[in-house]
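S.K.: no sequence on hand, only this structure:
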């Protein structure tokens, strides 16, 4: 029989605890990465640029009422 297909299972008293700790660490890492990415996107200027372009297109296409356009353009 080929040895790569033999099944070797080793159990010890701390296996469940070790697995739980491992997955809890992995979950914490993933949460940290997700929060870091959300923070990075929040600081990004891309969202602001997209909003400005959307406003320009809306005003150009006449999708905004004249009052809304005047409010946006007049400095407060």
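M.R.: Thanks, I have the structure now. The shown structure was predicted, so the numbers you read here are calculated from the model rather than taken from an experiment.

S.K.: going forward, measure contacts between C-alpha atoms and count neighbours the same way
M.R.: Noted.

S.K.: and residue 57, how many neighbours?
M.R.: A total of 13 residues lie near residue 57 under the criterion other CA atoms under 10 Å.

S.K.: next SSE downstream of the host helix or strand of residue 38?
M.R.: Using DSSP states H and E, residue 38 maps to helix 15-43. Per DSSP H and E, the first helix or strand lying C-terminal to helix 15-43 is helix 46-61.

S.K.: second structure follows, compare the two:
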């Protein structure tokens, strides 16, 4: 596995809330060592973890609630 793939795997684990503290520290170090990839991943994190007003939110919960709303609307129809 290339270092770039390893970085993306760690980033994916962070988004899924499956990253360990040790892996989080490793990801932080790798992003500093590889600034081009780091900027791309930071953009992804900004989109995933923040809403339009830059307020932290649990994106997974937000998406889940939108799905539930659509299911309820479909059931009423």
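M.R.: In hand now; what should we look at? All of these numbers come straight from a predicted model, not from anything done at the bench.

S.K.: TM-score of the superposed pair?
M.R.: The TM-score (TM-score structural alignment, normalised by the length of the first structure) is 0.35; 39 aligned residues with a CA RMSD of 3.1 Å.

S.K.: ok, back up a step: relative to helix 46-61, how tilted is the helix holding residue 38 of the first structure?
M.R.: Interaxial angle, helix 15-43 of the first structure versus helix 46-61 (axes from the mean of the first three to the mean of the last three CA atoms, to 10 degrees): 40 degrees.

S.K.: now for helix 15-43 of the first structure, which elements pack on it?
M.R.: Contacts defined by 3 or more CA pairs under 8 Å, 6 or more residues apart in numbering; DSSP states H and E place helix 15-43 of the first structure against no helix or strand at all.

S.K.: which positions within it qualify as buried?
M.R.: Residues of helix 15-43 of the first structure include none that count as buried (16 or more other CA atoms under 10 Å).

S.K.: who are the contact partners of residue 47 of the first structure?
M.R.: By CA atoms under 8 Å, 6 or more residues apart in numbering, no residues touch residue 47 of the first structure.

S.K.: got it, and residue 32 of the first structure?
M.R.: By CA under 8 Å, 6+ apart, residue 32 of the first structure has no neighbours at all.

S.K.: against residue 38 of the first structure, how distant is it?
M.R.: Going from residue 32 of the first structure to residue 38 of the first structure by CA to CA, to the nearest Å gives 10 Å.
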